[in-house]
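Enquirer: Okay, predicted coordinates and the sequence, questions at the end:
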Amino acid sequence: MGNDNPTNASNVRSDRVVTNSQGNPINEPFATQRVGQYGPLLLQDFTLLDSLAHFNRERIPERNPHAHGSGAFGYFEVTDDITDVCGSAMFNEIGKKTRCMVRFSTVGGEKGSADTARDPRGFATKFYTEEGNLDWVYNNTPVFFIRDPAKFPHFIHTQKRNPETNLKDANMFWDFLTTPENQVAIHQVMILFSDRGTPATYRNMNGYSGHTYKWSNKKGEWFYVQVHIKTDQGIKNLNNEEAVKIAGENPDYCGQDLFKNIKEGNFPTWTVYIQTMTEAEAQKLPFSVFDLTKVWSHKQFPLRRIGKMVLNENPKNYFAQVEQVAFSPSHTVPYQEASADPVLQSRLFAYPDAHRHRLGANYHQIPVNCPYASRVFNPSIRDGPMNVDGNLGSEPNYLSTAKSYNYTQASKPIQQHQEVWNGPALPFHWATSPGDADFVQARGLYNVLARTPGQQQALAHNVAVHVANACPEIQERVFAMFSRVDKTLGQSIKREALSISPRSSSQQAKL
């Protein structure tokens, strides 16, 4: 039979005798208890009720953003010594391997949406380290659309469905992004509507922290850090028409590609790098180090290699190991901390809150989320629905004076001399900056696209095809916004969009 440990969630019979949920063997799976051969059913038929009641509850709420995704397991291996930057145990020895799980996803679509939609891609990694689980909850783009966290629900709503029509709505999409105070999104919009906006596979895209983090060494020296996870398979993207075609033929194209390649032994790998910056260097930047819409110069802050990530194991059960996996930037380990980036700070709350809603208060006890390499001990985090780890037995559920407890913070006093904040509590709306400050990096990206023949034209085409579905007033705002990046770009978008969706004389008269 199975394992006799009552707290073992994997207590499954090895003899394959089929039972109900309480372990009572079932005689015949499709027979139901009735009054006579053709009479009504009996309420005492627990086998039937057990099956139907569980069926009604077998779906959990899908993630709001990042609902559609795929995942795999593997390991991270240290290739270079960075103990001068970070004291985390996972980096303490060259050659050290740490088991990890990665989930790739799209952002705006529902669980059944297409892999090849024009959308950023989530690139979330859970490391099962000896100091606890560490989550790097990243995207495949180095910047994002907002830097005011209060705008996140509004932004995501505009990328989903119109509440009246239940359809995707180009007016909603572009209305938010072209509002003057929100045009700080232009850099990310440029990435999204270049061919980089539709990666060909999960194996052929990078991952970026986007946010600035704070890492410390064991001496107490600390640095601002950004992480880059660069594909060893090479970047490969789809053009607009290829992506649309694949979406109709095989909406699970990227998930299938990932599973198939790992199954066949073609394990995808990524090389991991960091950029580091001191507090003094941050004060000299032409933008805030906490600005999620900006990238750091590679010339000024060069990439430094730290390790290799390999995915070599497919999940055995998608629901248990991918649908139930729970990532959060607040799941961290010693010597790796969040910075004062306001969007990152808001995510520290929002992600665990989402998991408690979707999976329950004890989501950390689900095997894929368990910090098995370090284990857990906290007497006050107890009880709640689906508590399956023994609930600490007879241990008092508070810090009892009759018990002894060990703490490690005294051995690493690294906070006192770090960032010191002083000022009044005040509301601050970090809107688009005056002038072109928030368009400089977008303009730089447009110039980089010129290095690859046809990519500037592809950007204009991709925007035009999408904005052709918007109303004339919002179209004009889109043309104007992209003209601030480059006048030729704005004109190219306008010319193609109006050729796809010509305006009537009455529409032209209103402008």
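Expert: Perfect, I can see it now.
Enquirer: C-alpha only now, for contacts and for neighbours.
Expert: Noted.
Enquirer: all helices for the stretch 251-400 of the chain, in order.
Expert: Assigned by DSSP state H, counting those that start in this stretch, the stretch 251-400 of the chain shows helices spanning 253-263, 279-283, 318, 342-358.
Enquirer: need the next SSE after the last one, C-terminal direction.
Expert: Note on helix 342-358: by DSSP states H and E, the next helix or strand toward the C-terminus is helix 440-449.
Enquirer: for that following helix, packing partners?
Expert: helix 186-193, helix 455-467, helix 472-485 (3 or more Cα pairs under 8 Å, 6 or more residues apart in numbering; DSSP states H and E).
Enquirer: here's the one I want to compare it with:
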Amino acid sequence: MSNSRKDLTTASGAPVGDNQNSITAGNNGPTLIQDVHLLEKLAHFNRERVPERVVHAKGAGAHGYFEVTNNDIANYTKADFLSEAGKQTPMFIRFSTVAGELGSADTVRDPRGFAVKFYTEEGNYDLVGNNTPVFFIRDAIKFPDFIHTQKRDPKTHLKDPNMAWDFWSLSPESLHQITILHSDRGIPATFRHMNGYGSHTYKWVNHDGEAFWIKYHFKTDQGIKNLDPKLADQLAGENPDYHLEDLYQAIEDGNHPSWTLKVQIMPEADAQHYRYDPFDVTKVWSHQDYPLIEVGRMVLNRNPNNYFEEVEQAALSPANFVSGIEASPDKMLQGRLFSYSDAHRYRIGANHQALPINRAKSNVNHYQRDGNMRFDGNGGGSVNYEPNSYDGPKETPENKIKPFEVSGFADSVSYDNDDHYSQPRALFRDIMNYDERERLIKNFADHMSGVRDERIIARQIKEFYRVSPDLAEGVAKELNTEVPEEVKE
């Protein structure tokens, strides 16, 4: 036998004599239960797909590196991977759509996930954001309800604009995000031609213990490009994997996409008096108030070798911080700190962070043991509790979070500011040109044309009127209806 020959075996290593014919009683069967190779193949096949993600089910991934380009960033954070210009950190990114299932089309009008895992020397840092700087809601308690409206009707099992617009028209904080979603940027041309945002506010802490509030902006170096809705619909039928294919082929061809990371930096004390709540994820910070500061450059230069292993099993969570980067009081972020890691525990198991794509490049030392699919030695014979007398891992007090003051009564309360209109108004009136406004109106009307309940249409047009009478009147005209008189008073 040649040493280069690969013998087919069972999962336990036993040689397989026949992989074409099951063991039967005679030529015509029936099949015998003793055919353990057959049973193993069928049983494994039934389990080849882990449950798909509830959101961001369909995605594409790539490996690359992040390089710091600004020495001054070390003045704002003690995070080691941002400590000096020229420092490179390996990273992995997963792009995705949000509402669709694994087999859905890439070119639908939907936000795109933009989730980056930095394999730093001090552990993994995950920045799990989108291609928009804001979100539909600002409290995690509303997230399951919101996502239900983006999925399928429990009766018809069809996508239903009535559900989506019923929720949005009753949730005016969504106005900023749905305006962006129905603008030209609602359908990116490719993953390479869109920006990425951390969306939430985060906290940086430097070596002197000073704290700063941070917003992340990944600016595409390829330039912003978007798809016309008609072309997007055509591509959805002809090549539903258009974005996945584009990213893979660009990297294979050596056309490595890149993004420049910039941040907005707010001194900690400014949060007390800024004109918008800086932790409200439905709001942006003015670039005039807090200009963009360059941090570094992210380059994607390697495709996954195996999609399931590296993309489907990728588990990114905003709870994965490194020293010098912390959470803010953002209510949506606070909920995500739990929900993302919990989703991974359900979907791919309690030991998902030990999988190669998720495992930190730095040493991992903890007292967590056992659980499904423990394949990495399970801590061997070392002690599994702390404190102990046996030289087990010890905490490092210098890595505690920076203390922050909290006050008030424990209660179910909203944010103090309910101005849901000024920022989408500025986007519509001041940033979009005439043609962009007209296309936005058309996109809104096209989506709302599937709404069956006239009460929902009237309610949403009222909300549009509070943004801009021109917006409300334009959408109403496209839908052959009127702006309700009471909202004009």
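Expert: Ah, there it is. Values in this document were obtained by computation on a predicted structure and should not be read as measured data.
Enquirer: picking that back up, so for Asn24 of structure 1, which of the helices and strands packed on helix 440-449 of structure 1 sits nearest?
Expert: helix 186-193 (54.0 Å; Cα to Cα).
Enquirer: Whichever helix or strand comes after that closest one aligns to what range in structure 2?
Expert: Next along the chain after helix 186-193 of structure 1, taking DSSP H and E as the criterion, comes strand 207-208. Using TM-score structural alignment, strand 207-208 of structure 1 corresponds to residues 196-197 of structure 2.
Enquirer: thinking again about what came up before, now the helices and strands packed on helix 440-449 of structure 1 as JSON lines including mean neighbour count and distance to Asp81 of structure 1?
Expert: Formatted as JSON lines, those follow (neighbours: other Cα atoms under 10 Å; distance: least, Cα to Cα, whole Å):
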{"stretch": "helix 186-193", "mean neighbour count": "23", "distance to Asp81 of structure 1": "33"}
{"stretch": "helix 455-467", "mean neighbour count": "21", "distance to Asp81 of structure 1": "38"}
{"stretch": "helix 472-485", "mean neighbour count": "20", "distance to Asp81 of structure 1": "41"}
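Enquirer: Looking at these, which is nearest to Thr79 of structure 1?
Expert: So among those, helix 186-193 is nearest, using Cα to Cα, at 30.5 Å.
Enquirer: from the middle of its chain, how far away would that closest one be?
Expert: Helix 186-193 of structure 1 has its C-alpha centroid displaced from the chain centroid by 18 Å (Cα atoms, centre = their mean, to the nearest Å).
Enquirer: hmm, back to that, can I get the helices of the stretch 251-400 of structure 1 in JSON lines including distance to Ala89 of structure 1 and mean neighbour count?
Expert: Below are these laid out as JSON lines (distance: least, Cα to Cα, whole Å; neighbours: other Cα atoms under 10 Å):
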{"stretch": "helix 253-263", "distance to Ala89 of structure 1": "28", "mean neighbour count": "17"}
{"stretch": "helix 279-283", "distance to Ala89 of structure 1": "24", "mean neighbour count": "12"}
{"stretch": "helix 318", "distance to Ala89 of structure 1": "30", "mean neighbour count": "14"}
{"stretch": "helix 342-358", "distance to Ala89 of structure 1": "22", "mean neighbour count": "17"}
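Enquirer: Dump the ones you listed to JSON lines, plus distance to Val478 of structure 1.
Expert: What follows is these, written out as JSON lines (distance: least, Cα to Cα, whole Å):
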{"stretch": "helix 253-263", "distance to Val478 of structure 1": "31"}
{"stretch": "helix 279-283", "distance to Val478 of structure 1": "33"}
{"stretch": "helix 318", "distance to Val478 of structure 1": "40"}
{"stretch": "helix 342-358", "distance to Val478 of structure 1": "25"}
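Enquirer: Would you mind saying which of those helices lies nearest Glu130 of structure 1?
Expert: helix 342-358 (21.2 Å).
Enquirer: Identify whichever of the helices and strands packed on helix 440-449 of structure 1 lies nearest to Asn378 of structure 1.
Expert: helix 186-193 (41.2 Å).
Enquirer: what's in contact with the match of strand 207-208 of structure 1?
Expert: If you take Cα atoms under 8 Å, 6 or more residues apart in numbering as the criterion, stretch 196-197 of structure 2 is touched by 114, 129-133, 215-220.
Enquirer: To which residue of structure 2 is Lys96 of structure 1 aligned?
Expert: That one, Lys96 of structure 1, aligns with Lys87 by TM-score structural alignment.
Enquirer: same question, Ala170 of structure 1
Expert: Per TM-score structural alignment, Ala170 of structure 1 is aligned with Pro161.
Enquirer: Also Val325 of structure 1?
Expert: In structure 2, Val325 of structure 1 lands on Ala314 (TM-score structural alignment).
Enquirer: Map Ile461 of structure 2 onto structure 1.
Expert: Using TM-score structural alignment, Ile461 of structure 2 sits opposite Phe479 in structure 1.
Enquirer: how far away is its match from Ile146 of structure 1?
Expert: With distances taken as Cα to Cα, to the nearest Å, Phe479 of structure 1 is found 20 Å from Ile146 of structure 1.
Enquirer: Then Ile414 of structure 1?
Expert: With Cα to Cα as the criterion, Ile414 of structure 1 and Ile146 of structure 1 are 31 Å apart.
Enquirer: can you check Pro315 of structure 1 too?
Expert: In terms of Cα to Cα, Pro315 of structure 1 sits 34 Å off from Ile146 of structure 1.
Enquirer: Show me which of the two is the more surrounded one.
Expert: Neighbour totals were compared for Pro315 of structure 1 and Ile146, and Ile146 leads with 24 against 15 (other Cα atoms under 10 Å).
Enquirer: Who are the contact partners of the aligned partner of that one in structure 2?
Expert: Counting by TM-score structural alignment, Ile146 of structure 1 corresponds to Ile137 in structure 2. Shown in contact with Ile137 of structure 2 (Cα under 8 Å, 6+ apart): 143, 171, 173-174, 281-282, 332.
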